[in-house]
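Asks: Sequence below, structure please.
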Amino acid sequence: IGDAGPINKLVYRLFLPVGYRMADFHYAQERPNLFWKSLYWIGNLAVFRPIKDTFGFSKARISYTTGASLSPDAFRFFRALGISLKQMYGITEAGTAFSHRADDVKFETIGSVLPDVEVRISDEGEILIASGAIFKGYYKNPDATREKLIGKWFHTGDAGYFTDEGQVVFLDRVSDLRELAGGGKYAPSFIEGRLRFSPYIKDAMCIGGKGHHYVTAILIIDFDILGRWAEEHHIPYTTYADLSQKPEIYELTQKEVERVSAALPTFARVRRYSHLHKEFDPDEAELTRTRKLRRTFMEERYRGLIEALYGNSNEIVLEAEVKYRDGRTGVVTTPVKIISLE
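Replies: Now for the predicted structure:
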């Protein structure tokens, strides 16, 4: 689209919202009326069919994705094109165990258990699988086989849980779960990934361990998107730090945090959060070069903010060292708000 002419770009901008509306009808299992069907028919001829042809999907009938979870926006985009994308979960030692079927697609899950497959969740939250597709063992490695294959159950090493609808939510590797004071285990990277699906949140770090009774989070806002949003809504700001602490911005992110938390077990929901006054920076050793959080370093660096998240205050003043172009250094102070959720 970026290389398309002005007319094609205009048509794309006009009909993509129609596609999204039809996608929302689909996922809500509602029937669109004749007006929306007619608009989509025109949009399919003018926009969606040519895009599918470009992707090589013009004759696709069944489409699955596996590996890392896709964002809801990705599912909506493909559905807008007329492609019903579904997720599945498989592992070399046990074959495919879960999949979305028919039109029962839940963004946060990897689907329901397939026929002739048995699944249970261990007391540690690990996904255990039994089926006719289970492997016989690791080649010339009986110790590893005994560790992973106990009776008929293959221990995947992956953590997950069943939803009320019987679908499975994949969290993370069991070894990467963190335990709260009450004994509940949660997956920081799972929650952080779901938060990053929001257009308003660029990055996130979840906190909570054996010394904490609930989960908290430090969020990094998306300055480009929220900067444009603020301008459109006539909200003045000067810097990233200033924009990040605007009440209107917190109202937007609070809805996103509540949306993510609603799909989590009660003990794993984010109870308090804050916007950091700056972005996470690999040059300051906060992230690896592949943008993974350096948790131990970060928890020490932002210890004051973390203590405030587990305290009773609604604001903390953070100090940050800055380096000017002429080589001088200084310290700036920024008041940072803390939001509590029910």
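
Asks: CA only for contacts and neighbour counts going forward, please
Replies: OK.

Asks: Could you pull out the strands in the stretch 201-342 of the chain for me?
Replies: 201-207, 215-221, 270-275, 315-323, 329-340 (DSSP state E, counting those that start in this stretch).

Asks: what sits against the residue most central in space within the chain?
Replies: For the chain, the residue nearest the mean C-alpha position is Arg194 (1.9 Å; C-alpha atoms, centre = their mean). When contacts are counted by C-alpha atoms under 8 Å, 6 or more residues apart in numbering, Arg194 touches 71, 260.

Asks: same deal with the one 3 residues further on?
Replies: Remark: with contacts taken as C-alpha under 8 Å, 6+ apart, Phe197 is in contact with 71-73.

Asks: And the residue nearest to the centre of the chain, how close does it get to Thr266?
Replies: 16 Å (C-alpha to C-alpha, to the nearest Å).

Asks: Pull out the buried positions in stretch 168-176.
Replies: Within stretch 168-176, the residues that count as buried by 16 or more other C-alpha atoms under 10 Å are 168-174.

Asks: for stretch 246-255, same thing?
Replies: By 16+ other C-alpha under 10 Å, the buried positions in stretch 246-255 come out as 246, 249-250, 253-254.

Asks: Burial check on Pro6, number of neighbours?
Replies: Number of residues near Pro6 (other C-alpha atoms under 10 Å) recorded here: 11.

Asks: How about Arg76?
Replies: Residues contacting Arg76 under the criterion other C-alpha under 10 Å number 23.

Asks: How much space separates it from Phe25?
Replies: The spacing between Arg76 and Phe25, counted by C-alpha to C-alpha, is 11 Å.

Asks: do Leu45 as well
Replies: Taking C-alpha to C-alpha as the measure, Leu45 falls 20 Å from Phe25.

Asks: who's more crowded, the two?
Replies: Shown here are Leu45 and Phe25; by other C-alpha under 10 Å, Phe25 has more neighbours (15 against 10).

Asks: C-terminal to the helix or strand where the more buried one lies, what's the next element?
Replies: Taking DSSP states H and E as the criterion, Phe25 maps to helix 6-27. Counting by DSSP H and E, the next helix or strand C-terminal to helix 6-27 is helix 34-43.

Asks: and this one, so I can compare the two:
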Amino acid sequence: MTSIPALLRDRVEQTPDSEAYRVPSETGWTSLTWRQTGERVRELALGLARLGAAPDTRVAILCSTRLEWILADFAVLATGAATTTIYPANTAAESAFVINDSGSTLVVAENAEQVAKLRSVRAELPDVKHVIVIDGPAEEDGDDGWVVPWEAVSDPGAADGAYDAMIDAIGAEDLATLIYTSGTTGRPKGVELTHDNWLFIARAVRKLDIIGPADLHFLWLPLSHSFGKLLQVVMVDAGVPTAIDGRLDRIAENLGVLKPTFMAAAPRIFEKIHNTVSATVRREGGLKLRIFEWAKSTGNRVVRARQRGAAVPLTTRVEYAVADRLVFAKLRERFGGRIRFFISGAAPLSMEMAEFFDAAGLTILEGYGLTETSAGSFLNRPESVAFGTVGPPLPGVEVRIAEDGEVLVGGPCVMRGYHNLPEDTAAVLEDGWMRTGDIGEVDAAGRLRITDRKKELIKTSGGKYVAPTYLEGRIKAACPYLSHVFVHGDRRNYCTALVTLDMDVVTPWAASAGLPADAEALRAHPRMRAEVEQAIGRVNAELASYETVKKFEILADDFSVESGELTASLKIRRKVVEERHGKVLDSFYDA
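Replies: Okay, here's the model as predicted:
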């Protein structure tokens, strides 16, 4: 198999009548078979070829996670062109940068809102021949055919031979995807990933034998992100049906209705689930709260014994069975009752989250990879999960630890390079090894433990190193009302923190406690500050003195992708936060 379109064609031939995708509809959910998927992709690919998609060209996709994104991607690749991904939340200027830097000549846009964004910078997009709009009206006065409706692109009458010929001409080393790094620092760089990069990861996952056609995968992750793209290709290779809905506010509801067997997410989603459950029982108080806390404590004892490889005493097993019936079984049922495991990536998963979900019978397999390494390089295995690690490498992936502790990754997963940036490429690639920028260590079992980002480690003025993401995860787990935590202290004499409130979680609690519902008033309320202070105090009690957070401030506004303080994969842009809230941070250190 030399290309992703060839992989899809092979899947259609092997299991034409099996379910491929499930999508929301007016009556619930509608399914497509692999045969139907293949036919839609064929017609769309031939239509795109008529519009100019061809080898050595790029087509940008500016769309949220939905079936049409996947169909467009497969169709683009079938023409021999490469897909450029753009996050729907990107501004007009950011979108224009990606389109121009990638050299994209066609753009697939989701709706009128995204088309309007492109129209506003049309003068800056001289090479874009057409914008193809999935939903909404296409033309406006003066467009001159620039905007084309989705349904007009498909070419059902073209011969199959032309489609197969396009696919057969694609080579394994041909460019498949240009994914622009989310840019926690500096301007985004286009990561060049070939067909072979993606196919290698798909084959590696297949060798793990952890998913198959009997599974149902629920996909909500941004397909503009490498993690989502990886899942897209892996499911084709494994023949696993995927239910698709990119709406974040529907995740919990969809889990209950669809009853999937696995789902991937960023840690923020698991934190949100945990905090919602925890805040609800705390608000109800009384017996329910005592039972929940007892069940959580009992579950942690069992989980920690398993992690040590120790036997669980009979009395604890009996208590755990009761805890499971009273608490954990109900939680599993809320997620459909069929989850075999979750997969976590894109950011570190805190120990508290790992233990809570494992105790509930909802084990999270934490993995690790960069866009530059095709998203997936390491993954815990269901039969041997080790909390605090991202598991061993996928089959065929190599790992080395440099003298300064930096993790180096090698193998066919490593990118071709950064688009039109030879110096930046040379700075991170050496003899096929990718410098990840992460600090880590490999244990005796070959599992990788990431301790922190090399560039994000805090060095206090006393010369002590502090891992901020570790502290941030601990504090969020200690207080269910928090959405984000930002630990600061580089070149300062102690650490401080900015915290934001999760208003979806905190509002019901505030109402029951007679506190203001307005974020500005709530953040300054003594009761709210006391909750945060107590949580930080509990975390500080287990830290070395130089790691402890001495002061904090609650912000009225949450960090968000739209505000620029979060990347599209929900990681904090540390420099942006420091610049935007510099006065508050400086005030922590005033004499």
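
Asks: returning to what we had before: could the buried residues of stretch 168-176 of structure 1 be laid out in JSON lines, adding distance to Ala97 of structure 1 and secondary structure?
Replies: Shown next, in JSON lines, are the buried residues of stretch 168-176 of structure 1 (distance: C-alpha to C-alpha, whole Å; DSSP: H, G, I helix; E, B strand; the rest coil):
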{"residue": "Val168", "distance to Ala97 of structure 1": "10", "secondary structure": "strand"}
{"residue": "Val169", "distance to Ala97 of structure 1": "13", "secondary structure": "strand"}
{"residue": "Phe170", "distance to Ala97 of structure 1": "12", "secondary structure": "strand"}
{"residue": "Leu171", "distance to Ala97 of structure 1": "16", "secondary structure": "strand"}
{"residue": "Asp172", "distance to Ala97 of structure 1": "16", "secondary structure": "strand"}
{"residue": "Arg173", "distance to Ala97 of structure 1": "17", "secondary structure": "strand"}
{"residue": "Val174", "distance to Ala97 of structure 1": "18", "secondary structure": "helix"}
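
Asks: Now flag whichever of these is closest to Ile129 of structure 1.
Replies: Relative to Ile129 of structure 1, the closest of these is Val168; by C-alpha to C-alpha it sits at 12.5 Å.

Asks: I figured Val191 of structure 2 was touching Tyr418, is that so?
Replies: Yes - at 4.8 Å, Val191 of structure 2 and Tyr418 qualify as touching, with contact defined as C-alpha atoms under 8 Å.

Asks: ok, Thr280 of structure 2 - contacts?
Replies: Residues near Thr280 of structure 2 by C-alpha under 8 Å, 6+ apart: Trp509.

Asks: how about the helices in structure 1?
Replies: All helices of structure 1, identified by DSSP state H, fall at 6-27, 34-43, 49-55, 72-80, 142-148, 188-196, 223-232, 240-244, 247-262, 295-301, 303-309.

Asks: burial count for the residue nearest to Asp203 of structure 1 when sequence neighbours are not counted?
Replies: Excluding the flanking residues, the one nearest Asp203 of structure 1 by C-alpha to C-alpha, 6 or more residues apart in numbering is Ile220, at 4.9 Å. Other residues near Ile220 of structure 1 come to 21 when the count uses other C-alpha under 10 Å.

Asks: Next: the one 10 residues further on.
Replies: Applying other C-alpha under 10 Å, we find 17 residues neighbouring Ala230 of structure 1.

Asks: and what of Arg303 of structure 1?
Replies: For Arg303 of structure 1, the count of nearby residues is 12 (other C-alpha under 10 Å).

Asks: Please say which position in structure 2 it maps to.
Replies: For Arg303 of structure 1, the aligned position in structure 2 is Asp586, judged by TM-score structural alignment.

Asks: Neighbour count: Val191 and Tyr418 of structure 2, which is higher?
Replies: Taking other C-alpha under 10 Å, Val191 of structure 2 and Tyr418 do not tie; Val191 has more neighbours (25 against 22).

Asks: The host helix or strand of that one packs against which elements?
Replies: Element membership of Val191 of structure 2 [criterion: DSSP H and E] is strand 190-194. Applying 3 or more C-alpha pairs under 8 Å, 6 or more residues apart in numbering; DSSP states H and E, we find strand 190-194 of structure 2 packed against strand 175-180, strand 417-418.

Asks: With structure 1 overlaid, how far apart is the last one on average?
Replies: Just to be clear, that refers to strand 417-418 of structure 2. When structure 1 is overlaid, strand 417-418 of structure 2 sits 5.8 Å from its aligned residues on average, using mean C-alpha distance after the TM-score superposition for structure 1.

Asks: Flag every buried residue along stretch 501-516 of structure 2.
Replies: Neighbour-count burial for stretch 501-516 of structure 2 flags 501-503, 505-510, 515 (criterion: 16+ other C-alpha under 10 Å).

Asks: could I get these as CSV with distance to Ser102 of structure 2?
Replies: Listed next are those as CSV, based on distance: C-alpha to C-alpha, whole Å:
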residue, distance to Ser102 of structure 2
Leu501, 38
Asp502, 37
Met503, 38
Val505, 41
Val506, 43
Thr507, 44
Pro508, 46
Trp509, 48
Ala510, 48
Leu515, 51
